[in-house]
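K.L.:
Structure for the following, please:
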Amino acid sequence: MSSNDSAVLLWSNATTQLNRYFSIIIFLFGIIGNILNILVLSQRNLRSNPCASLFLASSIASLVAIFSGLFTRTTSGWAMDLTNTITWLCQLRTFVVFASRTVAYCLIALATIDRWLSSCSDIRRRQMSTIRNAQQGMIIILIFSCLFYVQMFYCYEANLVNTPLKCYGKTIACRLLTDLTYAFAANIFPLVIMLCFGLATIINVREAKRRIQNINMSSLSGIIISSQYRSKKTDHYLLIMLFVQVILFAVFTLPQNIQKFISLAQSNQTKTALNSAIENFIFNFFLLFAYLANGMSFYIYTLFGGSVFRNELLKLAQSGSSSIYHNPHLEDLLTLCKSNSIIDLSVRELIDQDMSIIVQRAIIDKKCKGLYLTGNKFSSESISILSDALYNNLTLIELDLSDNHISDNGVKILMDILSTNKLILKKLHLGSNYISDNGISYVSDMLKINQTLTNLMLNRNNISNRGVHLLSNVLALHNNTLEVLSLASNSLITDSSIDLLIIMLKHNETLKELDIKYCNVTEINNLRLRQIVNQKTDFKLYTNTNDNGCFLS
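P.N.:
Below is the predicted model:
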């Protein structure tokens, strides 16, 4: 046997061993990772996030791609691969592999768009970041991905020779069409979308940080800063997960496309047996290497998803040995409540896990008209659960979330729901929730659109003159429904806000009550406000005065 024949045999054997063992490693790597991904991302705390739901759907598509693409390869070393000998199985398998991989990659691109929408300062764009829109996007991507590869049922054929695979495109034209479609629909297009909207998201995040830096952070306590930090963790880590996935996606998928086009360009050249063996090895290596893009998600989320993803993974592991969360006392209490009534759950040490029980028992089952949740331990996580129940709710009129920890992030979620005008909520209490001017920007955006809210309580927060400016502007020019506004006990509000309030009161015709007690406003400026109020009919102004703070016009 010549040295050339030995080299050909060596490369052919290397290709066989590559398909036999490397494919098994990638298969197990991807199957285990995607199954764990699906289990974690389907948890309630993440399922309500549009970006997380897109990651979930992408993981399902990747699981299908890995199973359909690699299962026969892992068994081909020990048994016959029927997709290499039966044409209709060859066509069906190829169609499923290409379509599912395209779906998986395009869903990640759609998740990038969702992160951009969620980070926009324009409330109308933020409103587009919803579960419903994400689901519609999934359906559209699935339909188009299937249509892109219909030609597989004509182009692919089994039992081919002198091709990298026995199940392959039967003509040069078919291979070119397939490779171009896959390269652009599954790789280049999603990658461009990811890069463009990823950069746009970075710009939005930087602008948001600049807005936050305008607030006098030195006046906030460590508890407030910690609460706001925790509330932003989910979005922050989802963004990191997304960018890492984009980078690795390019590393894993682009080499296969480059190799395919080089091989296609050289298809008419005469090649030696050795060159063909080497090219066949390279083709199979990059083909398997590309499957890492379908199996990497879980490991990225675990390493770069921060405590948000890892905590859900830990909860999932613990749930195998423990029952579903219950609060028997809360459940019994809600069972005794009457339908269409006011339900008071104030100061009961309730936590985020209890919100699911409250939503089901109080809002959905009992159709309560009022819900008082004052003095509990609810964070923005609870607001995510609550917001799903509030959409299209036509019974809840009053909601009291005072003395909790919902922070700016929870305010954003709540304001986006209120901006849809799909509920009839009239009274909202958000006192003592560590809300800053950044949260007030979401409130002011909502007030431009909302047509039902009449009472808004923002007392005992961290609102400054900038927040007053935002509220005064929207009440003077855009809102004609709000009747009661409380800004009491916001110590960062000073005399600088009085001119803004005076202008607002001159232009606004619907506000009937304003509370600025225990703000840092001097008596002379309180007097200026009372002079303006005196020109109105049936208006109540609460300030720091000797007559219990109430001035009626």
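K.L.:
contacts, neighbours, all on C-alpha from now
P.N.:
Fine.
K.L.:
The residue nearest to F148 when sequence neighbours are not counted sits in which helix or strand?
P.N.:
Nearest residue to F148 in three dimensions, chain neighbours excluded: T181, at 7.0 Å (Cα to Cα, 6 or more residues apart in numbering). Assigned by DSSP states H and E, T181 belongs to helix 172-182.
K.L.:
What is that helix packed up against?
P.N.:
helix 152-155, helix 233-265 (3 or more Cα pairs under 8 Å, 6 or more residues apart in numbering; DSSP states H and E).
K.L.:
need the ones you listed in a markdown table with distance to L492, can you?
P.N.:
Below are those laid out as a markdown table (distance: least, Cα to Cα, whole Å):
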| stretch | distance to L492 |
| --- | --- |
| helix 152-155 | 66 |
| helix 233-265 | 26 |
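K.L.:
and for comparison, fold this next one:
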Amino acid sequence: RGCDFLSSALRSNPSHLRELDLSNNYITDSGVKQLSDLLKYPKCKLENLGLSSCHINEEACADLSSALRSNPSHLKELDLSENEITDSGIEKLSPLLEDSRCKLKKLGLRSCYINEDGCAVLSSALRSNPSHLRELDLSNNNITDSGVKQLSDLLKHPECKLEKLGLKSCRINEEGCADLSSALRSNPSHLRELDLSDNYITDSGVKQLSDLLKHPEFKLEKLWLRSCHVNEVSCADLSSALRSKPSHLRELDLSNNYFTDSGVKQLSDLLADSQFKLQKLGLRSCFISDRGCDDLSSALRSNPSHLRELDLSDNNITDSGVKQLSDLLKHPQCKLEKLW
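P.N.:
Presented below is the predicted three-dimensional model:
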């Protein structure tokens, strides 16, 4: 009922509104149907629409797709996360996504009960109109390696210019990493942020990613690999790959993996490299002790001016480890702003 009032009011004065966030309300499909009357109004120039956690499903996707196809050129951001969209809802959205007039840049589909069939439909639709999308979040869906294989057809499309890809908590393992890495090597220059946290990547998957990281045209700036069941072997592969092309990465989160001091030792050669300009490093819950702090501090003293955030929470550091870190903190070029 509130959506009905809102839609009616905005149709009387539609041309100025650019952002509308209705997330975390009990909108349901009926409410989206009311909003659709506004969205298809020719004078509506809405650019950002947030409908996260609104108790909507595939019927709402059909109404949204139909309405926005009547007036597709303005919308730039659409967030449908945490709704029961399912693969059927992706099927309903696909006519909009493949419309050449649709210029959507950000699409949020986190926690939407999507699996590999939905990925296949999504990939197919976006390959018809790939040049506008810059951010895609599919985290916390049942995508698995099969779904990543479907998405890979999109990622290697020469006109795909995706910059941010979220695949956190998607039950991906090393096979998915291999497909992802292979696709991005075919079209490496655009991606800037990749989140693969909370997947069963293992060291084998990180090895696949490392081959991608050393590609001369791959310019990734942010990489999240939290809780990926990797150990010091991955640290060695990452360090080796990034030393061959160290200047782009700005954020690296390896928290909640079994690295231990041995893994930190592997990373130290990378951290000491003056061409490595990392600003944020996450090593929370990595079984690091005072010895690891010593190696970390020593490496960062060789290259102290870039790092701004360091998270070492939930490790076995003790006062002795803090003493090692203190040598870094008093370095005149150390510009650390946040320390956990």
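K.L.:
Go through the helices and strands packed on helix 172-182 of the first structure and name the closest to T112 of the first structure.
P.N.:
Of all these, helix 233-265 sits nearest to T112 of the first structure, with 7.0 Å by Cα to Cα.
K.L.:
In the second structure, what stretch matches the closest one?
P.N.:
Under TM-score structural alignment, helix 233-265 of the first structure corresponds to no residues of the second structure.
K.L.:
list the buried ones in that helix?
P.N.:
Applying a neighbour-count criterion of 16 or more other Cα atoms under 10 Å, one finds 233-243, 245-246, 249-250, 252-254, 256-257, 259-261, 263 buried in helix 233-265 of the first structure.
K.L.:
now for it, which elements pack on it?
P.N.:
helix 87-119, helix 172-182, helix 189-213, helix 273-290, helix 292-295, helix 297-304, helix 306-319.
K.L.:
how about a cut-off of 6 Å?
P.N.:
Applying 3 or more Cα pairs under 6 Å, 6 or more residues apart in numbering; DSSP states H and E, we find helix 233-265 of the first structure packed against helix 273-290.
K.L.:
and the helix it packs on, which residues are buried?
P.N.:
Buried-residue list, helix 273-290 of the first structure, by 16+ other Cα under 10 Å: 274, 276-290.
K.L.:
Likewise for stretch 32-49 of the second structure?
P.N.:
For stretch 32-49 of the second structure, by 16+ other Cα under 10 Å, it's 32-41, 44-49.
K.L.:
right, and out of the residues you listed, which lies closest to S210 of the second structure?
P.N.:
N48 (35.4 Å).
K.L.:
quick one, helices of the stretch 1-150 of the second structure?
P.N.:
Taking DSSP state H, counting those that start in this stretch, the helices of the stretch 1-150 of the second structure run over residues 2-11, 28-39, 58-70, 86-97, 116-127, 144-155.
K.L.:
For these, give me CSV that also has distance to S210 of the second structure.
P.N.:
Shown next, in CSV, are the helices of the stretch 1-150 of the second structure (distance: least, Cα to Cα, whole Å):
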stretch, distance to S210 of the second structure
helix 2-11, 48
helix 28-39, 44
helix 58-70, 38
helix 86-97, 32
helix 116-127, 25
helix 144-155, 17
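K.L.:
Relative to K219 of the second structure, which of those helices is closest?
P.N.:
Using Cα to Cα, the helices of the stretch 1-150 of the second structure put helix 144-155 closest to K219 of the second structure, at 14.9 Å.
K.L.:
Tell me roughly how far the next helix or strand after that closest one lies from the first structure on average.
P.N.:
With elements assigned by DSSP H and E, the helix or strand that comes after helix 144-155 of the second structure is strand 164-166. After superposition onto the first structure, strand 164-166 of the second structure lies on average 1.3 Å away from the residues it aligns with, using mean Cα distance after the TM-score superposition for the first structure.
K.L.:
which residues of the first structure does strand 164-166 of the second structure align to?
P.N.:
Counting by TM-score structural alignment, strand 164-166 of the second structure sits on residues 455-457 of the first structure.
K.L.:
ok, and what's touching the matching stretch?
P.N.:
With contact meaning Cα atoms under 6 Å, 6 or more residues apart in numbering, stretch 455-457 of the first structure is reached by K427, L428, H429, L430, E483, V484, L485, S486.
K.L.:
What's the last one aligned with over in the second structure?
P.N.:
Under the alignment (TM-score structural alignment), S486 of the first structure pairs with D195 of the second structure.
K.L.:
same deal with the third one?
P.N.:
Mapped onto the second structure by TM-score structural alignment, H429 of the first structure lines up with D137.
K.L.:
What separation do you get for that match and E91 of the second structure?
P.N.:
Distance, D137 of the second structure to E91 of the second structure, by Cα to Cα, to the nearest Å: 17 Å.
K.L.:
How about S255 of the second structure?
P.N.:
36 Å.
K.L.:
Give me the more crowded residue out of the two.
P.N.:
S255 (24 against 20; other Cα atoms under 10 Å).
K.L.:
any idea how far C228 of the second structure is from that one?
P.N.:
For S255 of the second structure, the distance to C228 of the second structure - Cα to Cα - is 9 Å.
K.L.:
follow-up on the earlier one: among the helices of the stretch 1-150 of the second structure, which comes closest to D237 of the second structure?
P.N.:
helix 144-155 (21.7 Å).
K.L.:
how far off helix 116-127 does that closest one point, in degrees?
P.N.:
Here helix 144-155 of the second structure points in a direction 10 degrees away from that of helix 116-127 (axes from the mean of the first three to the mean of the last three Cα atoms, to 10 degrees).
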